[in-house]
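Trainee: Below are the sequence and a predicted model for it; my questions follow.
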Amino acid sequence: MKLKRRTRYYVLRFVRLKANPHQVALGVTLGFIPNWFPTFGLGPILSMGLAKLSKGNVFAAALGGIVGVPLWPVLFWLNYQIGGLFHDKPSQVDEIEEVEYIEAINDTVESIQTGSEQFLTGAIMNILVSSVILYILTFVLFSKYRRRQGHNL
């Protein structure tokens, strides 16, 4: 029950932000970007820093960063799959169950021969596509909600 109430609280706080739709969409989008990389738990902090540097909404960035944390196995798997489309080498990871956090970090950091080139290519492509989609989706939804509530943009 507490989780449901807390979730509702943060959703209401999000939609009542005193920022314009561009700032909110930019914050959410920049907040989600660090989730594509192994950040050792520092993703939400990096998210807020990116938002502050780009004049996006920091609260929206924190939410964007936190939302992606439980998705990391899927995001890492997508990095390998998309990166594999651009490289001749077979994918380092074929199924989501094969994603191990430590191995993903080693493959990313160690050397180009272990799959980091594939991972980074996939991450860059995924960041580009997901950022455009997430920005547009957040901007449109936030704008519609604000108009429906009679807030000035």
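Mentor: Great, that's in hand.

Trainee: use CA for all of it now, contacts and neighbours both
Mentor: Fine.

Trainee: give me the element residue 108 is part of.
Mentor: Here residue 108 sits within helix 101-109, counting by DSSP states H and E.

Trainee: by contact count, what packs against that helix?
Mentor: Helices and strands touching helix 101-109, by 3 or more C-alpha pairs under 8 Å, 6 or more residues apart in numbering; DSSP states H and E, are helix 116-149.

Trainee: List the buried residues for the helix holding residue 108?
Mentor: Of the residues in helix 101-109, 104-105, 107-108 count as buried by neighbour count, 16 or more other C-alpha atoms under 10 Å.

Trainee: ok, second structure coming up, stack it against the first:
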Amino acid sequence: MQKEFSRIEKLKRLVRLYYLKVMRINASPHFIAMGVACGVFGGCFPFIPGLPLQTAIAVAAAFCTRSSKIAAAIATWISNPLNWLLFYYIQFKIGSFLLPMDVQFDPAKWAVTDFMEIGWQGVTILIFGGFILGIPLAAISYFFALHFVRRYRKRKALRMLSRRTKL
């Protein structure tokens, strides 16, 4: 029981560490939020073992939008080993609905090691589905990140002000 607790605590600490790294970027809230949106967009693409597709897409989008590359790279972790199968399932359903390709594939019974067995049509479906999924998720994440960055900075300013008035 103790090992599970420590793993959960480690995960919480890791999430908090990256949250604080994004919040402490010395830039405007819009710059950071756009970087997070680019990262979420890139994170919606399928993870291909050995190929940093998600990070490359996120950083390239951050360059194009002139936003935070660090926030973009961190935000790609929206897609992580804990939820890859869910993302693949949603991407495949969206892609196969919109593209007229017939690929026999069940993401619910699939492992990451089987990625290359679906062929290029299957990869195309996953990438297209990730693109379509990434657009609304990026827009939503922009507004969430903007809100959280502004709230974090407001609280930080209030803490600093209260410390100065106590002296």
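Mentor: Perfect, I can see it now. Note that the structure is a prediction, hence the values are computed from the model and not measured.

Trainee: so the helix holding residue 108 of structure 1 versus helix 116-149, what angle?
Mentor: Calculated by axes from the mean of the first three to the mean of the last three C-alpha atoms, to 10 degrees, helix 101-109 of structure 1 forms an angle of 110 degrees with helix 116-149.

Trainee: quick one: the residue most central in space within structure 1 and residue 146 of structure 1, what's the gap?
Mentor: For structure 1, the residue nearest the mean C-alpha position is residue 32 (2.1 Å; C-alpha atoms, centre = their mean). Residue 32 of structure 1 sits 22 Å away from residue 146 of structure 1, going by C-alpha to C-alpha, to the nearest Å.

Trainee: What lines up with residue 60 of structure 1 in structure 2?
Mentor: Using TM-score structural alignment as the criterion, residue 60 of structure 1 maps onto residue 71 of structure 2.

Trainee: Distance from the chain centre to the helix holding residue 108 of structure 1, please.
Mentor: From the chain centre to the centre of helix 101-109 of structure 1 is a distance of 19 Å (C-alpha atoms, centre = their mean, to the nearest Å).

Trainee: From residue 40 of structure 2, how far out is the match of residue 60 of structure 1?
Mentor: Using C-alpha to C-alpha, residue 71 of structure 2 is found at 10 Å from residue 40 of structure 2.

Trainee: Identify the residue of structure 1 aligned to residue 97 of structure 2.
Mentor: Here residue 97 of structure 2 is matched to residue 85 in structure 1, going by TM-score structural alignment.

Trainee: right, I mislabeled it, should have said residue 136 of structure 2
Mentor: Aligned partner of residue 136 of structure 2 by TM-score structural alignment: residue 129.

Trainee: again, but for residue 21 of structure 2
Mentor: Checking TM-score structural alignment: residue 21 of structure 2 goes with residue 13.

Trainee: what's the helix or strand for its match?
Mentor: Residue 13 of structure 1 belongs to helix 2-15, assigned by DSSP H and E.

Trainee: After that helix, which helix or strand is next? Please name it.
Mentor: Helix 2-15 of structure 1 is succeeded, C-terminally, by helix 21-32 (DSSP H and E).

Trainee: post-alignment, that next one versus structure 2, mean distance?
Mentor: Superposing on structure 2 and averaging over aligned pairs (mean C-alpha distance after the TM-score superposition for structure 1), helix 21-32 of structure 1 comes out at 1.5 Å.

Trainee: The helix or strand following that helix: which residues count as buried?
Mentor: Following helix 21-32 of structure 1 in sequence order, the next helix or strand is helix 43-54 (DSSP H and E). If you call a residue buried by 16+ other C-alpha under 10 Å, then helix 43-54 of structure 1 has these buried ones: 43-51.

Trainee: Would you point out the most distant pair within these?
Mentor: Across those, the longest distance by C-alpha to C-alpha is 12.2 Å; it joins 43 and 51.

Trainee: quick one: residue 41 of structure 1 and residue 35 of structure 1, what's the gap?
Mentor: Distance from residue 41 of structure 1 to residue 35 of structure 1, by C-alpha to C-alpha: 10 Å.

Trainee: excluding its backbone neighbours, what's nearest residue 96 of structure 2?
Mentor: Closest residue to residue 96 of structure 2 apart from its sequence neighbours, by C-alpha to C-alpha, 6 or more residues apart in numbering: residue 125 at 5.9 Å.
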